[in-house]
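**Student:** Fold the stuff below for me.
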Amino acid sequence: MRICILAEGSYPYVVGGVSSWIQMLMTGLPEYEFIVYAIGAEAKDRGKFKYKLPENCLGVEETFLDEILSLRAAQMREGILTGEDQQTLYELVRGKRDVPLVRLAEIFRYGRWSSPLAVFMSSDFFDIIVRVYRESYNNLPFTDFFWTMRSMLLPLFFLLQQKLPEADVYHSVATGYCGVIGGMAATVCQKPFIITEHGIYSREREAEIIKSDWAKTDFKGVWIRYFYYLARLSYQTAGRLYTLFEHNGQIAADLGCAPEKIRIVPNGVHMERFAHIPPLTDHGGPIRIGAVVRVVPIKDILTLLRAFAIVKRTLPDAQLVIMGGLEEDPDYVAVCHRTVRMLGLEDVTFTGSVPVAEYLPQMDIMVLSSISEGQPLAVLEGFSAHRPYVTTDVGCCRELIYGDSTDTCGTAGAVVAPMDYEAMAHEIVRLARSYELRREMAAVGFARTKARYTYAQFIDAYRAAYETAVKEGAHGGRRI
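**Tutor:** Reported below is the predicted structural model:
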């Protein structure tokens, strides 16, 4: 069996999170062949893989959004779209009624157009943009509206025209662009298509857009609605949606995924990687606080630093070690370093990417400060190393810390609201003051992970998912 993994903004260019999950999935299923279709942000990352491809990975096909957006305009053509084509694209731009992906497959089928810009730069499509503008956005500058539409739709139009690798199953690890083109490939090739959502992609993009500088204020809502629209198109075509926990499944259903498609498969962790790490000891030295996290805005390192500043008032010899990549967003890394200086903090270390299993034995308390997560592997790894966690109330963190209605293990740490650095500091200090509390919570986290979140359980679930997909066959319409 050959599986095409579709990834956006993650594997193989970014370490951690979804990327680690993809590497673990391929490595754990050596009986299958994998090929990765990767959508990256910038072409400067071409070939700069952060992972060694497993032997059963046949390769990575790379596409970069900045290259798509820098394409030169083709000569405008007239009368190239049928009336049905125009109506489909009008509904797509308008974003109020979902279009069947099979119709987009017909419009953008491989080889139909001589240039990937042909449709966008046609007079027919320009008329559609003008129509939507007059109906809904005529209070905004038309030039800004046009360039916003170009930035949103040109990558989609380009990607829909590409010939994806042949596979027996198409598996997207998000909705967004890779979800739509995964559905497109499955529709064209009449092969099964499944999605795994770690976080809720459209909600993560919403949080990013609200905070962004690149999206003009008047157009933030346009961008947000667009990514929710792409999610619905992805859900529409998928045979199954696998998500990490029940709450995410409910959100996906609320956003348009048919409930009968949704299955829950938690993350799994290699607990044996941490078997050499002994339980916590009452060492009597400074409390060392650890965070295994990429230094990027969505992980909200600034809240962690502000919390640590409060912790230092009570525990002046406390130390903070931030273990994670520094390459992804250098501007944000610089802001974090400025914040350290502004707060007058000492004992803060940014290690960059390191072997986490070698660092965890030195930690007393682990912290996750993210504003968005799915089911973070970092928390499961910390539990596997007998460390308690303070997390924000995002994704599956509450369930990991406190368990669900069927879990009797107990409490493995504490959960606070996102961006509430005062509450975060309070919980860190509470754990720091009691070795017995830390030890008891760490034991709960270890037991919960062993019972529910092992690597073997995760791999068995996806082996069954692929076999089921092939058995049930393709979803999504007629062959193009």
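**Student:** hey, let's count contacts and neighbours off CA atoms from now on
**Tutor:** Will do.
**Student:** what ranges do the strands span in the protein?
**Tutor:** 2-8, 33-40, 57-64, 169-172, 193-197, 240-243, 262-264, 288-292, 319-323, 348-352, 365-368, 389-392, 413-416 (DSSP state E).
**Student:** the inter-axis angle of the second one versus strand 2-8?
**Tutor:** Okay, so that is strand 33-40. Going by axes from the mean of the first three to the mean of the last three CA atoms, to 10 degrees, strand 33-40 is angled at 20 degrees with respect to strand 2-8.
**Student:** helices or strands next to strand 33-40 in the packing?
**Tutor:** On a contact count with 3 or more CA pairs under 8 Å, 6 or more residues apart in numbering; DSSP states H and E, strand 33-40 meets strand 2-8, strand 57-64.
**Student:** Mind checking those for the one nearest to residue 167?
**Tutor:** Of all these, it is strand 2-8 that lies closest to residue 167, at 5.1 Å by CA to CA.
**Student:** for that closest one, packing partners?
**Tutor:** Strand 2-8 sits against strand 33-40, strand 169-172, helix 176-189, with contacts defined as 3+ CA pairs under 8 Å, 6+ apart.
**Student:** As CSV, the helices and strands packed on strand 33-40 with distance to residue 223 would be great.
**Tutor:** Output for these, formatted as CSV (distance: least, CA to CA, whole Å):
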stretch, distance to residue 223
strand 2-8, 17
strand 57-64, 19
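**Student:** Let me know which of these is tucked in deepest.
**Tutor:** Per-residue neighbour counts averaged over each of these give the maximum for strand 2-8, namely a mean of 24 (mean count of other CA atoms under 10 Å).
**Student:** What are the contacting residues of it?
**Tutor:** The contact list for strand 2-8, computed with CA atoms under 8 Å, 6 or more residues apart in numbering, reads 32-40, 165-174, 177-179, 182.
**Student:** next up, for comparison:
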Amino acid sequence: MRIGLVTEGGYPYVGGDAGLWCERLVRGLGQHEFDLYAFSRDRRQEQAGRVPLPPQVGRVRTAPLWTAGDDGVTHGRRARRRFAECYGELTSVLATMGGGSRDRGETPGRDRSGDEADRFGSALYGLAELARDEGGLAGALRSETAVRALERACRAPGASRTVREARVPDLLAAAGHLGRALTPLTVDWYEDDGLGAADLCHAAAGGAAALAGLLARHFTGVPLLVTEYGAHLRTHYLTTDAGRTAPAVRALLAAFHGGVAAEAYRRAALVTHGNAHTRRWQERCGADRAKLRTVHPGMDATAFTEVGESPETADPDTLVWIGRIDPAKDLVSLLHAFAQVHTQEPRARLRIVSTGIGSDGAAYLGHCRALAAQLFPDEAEGPHTVGDNPVSFEEIGTPEAPTRAEVYASGAVIVLSSVVEGFPAGLVEAMFCGRATVSTNVGAVVEVIGGTGLVVPPRNPRALAEACLALLRDPERRVRLGAAARARALELFTVEQNVAAFHDMYLEIVARSPDRHAVPGGTDDPLPFATPAEAHLPGSWTGLPGRAADPPETGATAPRPTPVTTLEVPG
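**Tutor:** Now for the predicted structure:
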């Protein structure tokens, strides 16, 4: 089977989003062929290079999202008229839906009528067909025609109150953002030498990747699988700078991304997510529950096997926090909670191990160090020596914390204190290690823990302290919870289960989607695969009617079959 894998800002670029997941997926499905279609997000990502690719990857085609470029295409009068009609229709829908959450209590993309969804899709595919027919669309998307069409849509009677307030700078900014968001319409990936040659298109994210998958489905009928480990529309909301972006621009862009999400969910054969939180976003944007599948992110448990099989290595008095230093991790609440723990259990210690520093992490780390010094002044007497603070700040890779596995091994209880969290990969690693955990109830924490750890409200130091004390004082309970957590993690969150789940979905989708490729000399009946499985069997697999075929001699060529349909097998 040939898979067209479409990514945005991820694989095969070094350090890209979901790059590790895609890498494991491609390497784990060596029986399939993969073609990669990647959008890059900025020049720095392209300059960083790409990761080494396995042999099952055929072609790699890339396109930038960070620059519109100049395709050098000049449209004639008829093409300009088509562009004005399609772009005008698209912006009219966006202006109607823009600000929906403010004007009508709705999310852009949710509960839109069938007519609005059809109008959005028709305008989108109309622009894509124009780009294919004319050889490009970049110039038109940056033209005065586009800005004027957007202005008319925002001033029309049906426009939402938010977008009617757009001024000229807002219109120019919105047109520029829409031009970049429509970049997938201008790439040449949708012919028979591109995604049209695939048996299935797998969009590894929403947004641009899903839009490219929609166009491949529209032009060549390739079935589409959409995977979101974080809802793209939610990411758009969180990353849009409200202080620098006018409300009208935010409303129009939210309506566009909501429209793309709704169209992708409507047209995809299956839509996957990594947790219930993302699934709720998908449902809110119109995804059919019958199409939704939960596939947890696959993580490699190998590095944690030895620790998981040796729970007795933990220090019974040590709490461990490990992760990226960022205000969202709420280390301040953790320090206040540990102050209460240390008051009742003076032998208790807290290791804070950094795996990296976020954008605001350096200043936040300094604040946390100062707070720890204030909460735990040096003691002249007691269980610790003078100058021995019960809280330590460390970095992964140092002699004190050489590996993540060794950090988890040192703790009796692993603590997560975040106020914002997506899929808690650190908790899964702790579960692989067979450690009991105390976590705040954010993101997918409860879904991941599943009753194998203690969960408390976020920003509640007292509850966090009580949970930590309960486990520190009950070693038998820690062992039971750790063993249950390890069993759950090995069952649900390994690379193997992730790869197997996608393999099954690939077969399910393709089995329901007959092949669209013409077979030389064949009939017009569709086939389930472009290259039948029998073609890969060694030796002679057919003979004359009524008699078995003789096995070929060594070095000889097996006799060609004589079926009604002749198959030309590459290689």
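**Student:** would you turn the helices and strands packed on strand 2-8 of structure 1 into JSON lines with distance to residue 345 of structure 1 and mean neighbour count?
**Tutor:** Formatted as JSON lines, the helices and strands packed on strand 2-8 of structure 1 follow (distance: least, CA to CA, whole Å; neighbours: other CA atoms under 10 Å):
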{"stretch": "strand 33-40", "distance to residue 345 of structure 1": "36", "mean neighbour count": "22"}
{"stretch": "strand 169-172", "distance to residue 345 of structure 1": "42", "mean neighbour count": "28"}
{"stretch": "helix 176-189", "distance to residue 345 of structure 1": "39", "mean neighbour count": "27"}
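**Student:** Just put those in JSON lines and tack on distance to residue 72 of structure 1.
**Tutor:** Below are these laid out as JSON lines (distance: least, CA to CA, whole Å):
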{"stretch": "strand 33-40", "distance to residue 72 of structure 1": "20"}
{"stretch": "strand 169-172", "distance to residue 72 of structure 1": "29"}
{"stretch": "helix 176-189", "distance to residue 72 of structure 1": "21"}
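**Student:** Out of those, which is closest to residue 103 of structure 1?
**Tutor:** In this view, the helices and strands packed on strand 2-8 of structure 1 are compared for proximity to residue 103 of structure 1 by CA to CA, and helix 176-189 is the closest at 9.9 Å.
**Student:** tell me, that closest one lands on which residues of structure 2?
**Tutor:** Helix 176-189 of structure 1 lines up with residues 207-220 of structure 2 when matched by TM-score structural alignment.
**Student:** For residue 116 of structure 1, which of the strands of structure 1 is the nearest?
**Tutor:** Of all these, strand 57-64 sits nearest to residue 116 of structure 1, with 13.5 Å by CA to CA.
**Student:** Mean distance of the closest one to its aligned residues in structure 2, please.
**Tutor:** Average distance between strand 57-64 of structure 1 and its aligned residues in structure 2, after superposition and using mean CA distance after the TM-score superposition for structure 1, equals 4.0 Å.
**Student:** List the contacts of that strand.
**Tutor:** The contact list for strand 57-64 of structure 1, computed with CA under 8 Å, 6+ apart, reads 26, 33-43, 46, 53.
**Student:** what's the answer for stretch 393-404 of structure 2, then?
**Tutor:** Outside stretch 393-404 of structure 2, the residues touching it (CA under 8 Å, 6+ apart) are 351-356, 369, 407.
**Student:** Quick check: which of the helices and strands packed on strand 2-8 of structure 1 is nearest to residue 160 of structure 1?
**Tutor:** For residue 160 of structure 1, the closest of the helices and strands packed on strand 2-8 of structure 1 is helix 176-189, at 5.9 Å, according to CA to CA.
**Student:** contact partners of the closest one?
**Tutor:** Outside of helix 176-189 of structure 1, the residues within contact range by CA under 8 Å, 6+ apart are 6-8, 39, 101-102, 105, 156, 159-160, 163-164, 166, 169-173, 191-193, 195, 201-202, 227, 230-231, 233-234, 237-238, 474-480.
**Student:** Show me which of those residues are buried.
**Tutor:** Buried residues within those, counting neighbours by 16 or more other CA atoms under 10 Å: 6-8, 39, 101-102, 105, 156, 159-160, 164, 169-173, 191-193, 195, 201-202, 227, 230-231, 233-234, 237-238, 474-476.
**Student:** if we can go back for a sec, which of the contacts of helix 176-189 of structure 1 fall within helices?
**Tutor:** Counting by DSSP state H, the members of the contacts of helix 176-189 of structure 1 that fall within helices are 101-102, 105, 156, 159-160, 201-202, 227, 230-231, 233-234, 237.
**Student:** Now residue 491 of structure 2. Nearest residue, chain neighbours left out?
**Tutor:** In space, and not counting its chain neighbours, residue 491 of structure 2 is closest to residue 497: 7.7 Å by CA to CA, 6 or more residues apart in numbering.
**Student:** An error on my part: the question was meant for residue 273 of structure 1.
**Tutor:** Nearest non-adjacent residue to residue 273 of structure 1 (CA to CA, 6+ apart): residue 357, at 6.9 Å.
**Student:** and the one you found, how far is that from residue 432 of structure 1?
**Tutor:** Between residue 357 of structure 1 and residue 432 of structure 1 the distance, using CA to CA, to the nearest Å, works out to 22 Å.
**Student:** So between the two, which is more surrounded?
**Tutor:** For residue 357 of structure 1 against residue 432, the residue with the higher neighbour count under other CA atoms under 10 Å is residue 432, and the figures read 21 against 17.
**Student:** wouldn't the more buried one be in contact with residue 286 here?
**Tutor:** No. If you go by CA atoms under 8 Å, residue 432 of structure 1 and residue 286 don't touch, sitting 9.6 Å apart.
**Student:** separation between residue 262 of structure 2 and residue 91 of structure 2?
**Tutor:** Distance of residue 262 of structure 2 to residue 91 of structure 2, computed by CA to CA: 16 Å.
**Student:** likewise residue 341 of structure 2?
**Tutor:** In this view, residue 341 of structure 2 and residue 91 of structure 2 are 58 Å apart by CA to CA.
**Student:** What lines up with residue 287 of structure 2 in structure 1?
**Tutor:** Going residue by residue (TM-score structural alignment), residue 287 of structure 2 aligns to residue 257.
**Student:** from what I can see that match touches residue 233, true?
**Tutor:** No. Between residue 257 of structure 1 and residue 233 there is no contact, the gap being 9.4 Å when judged by CA under 8 Å.
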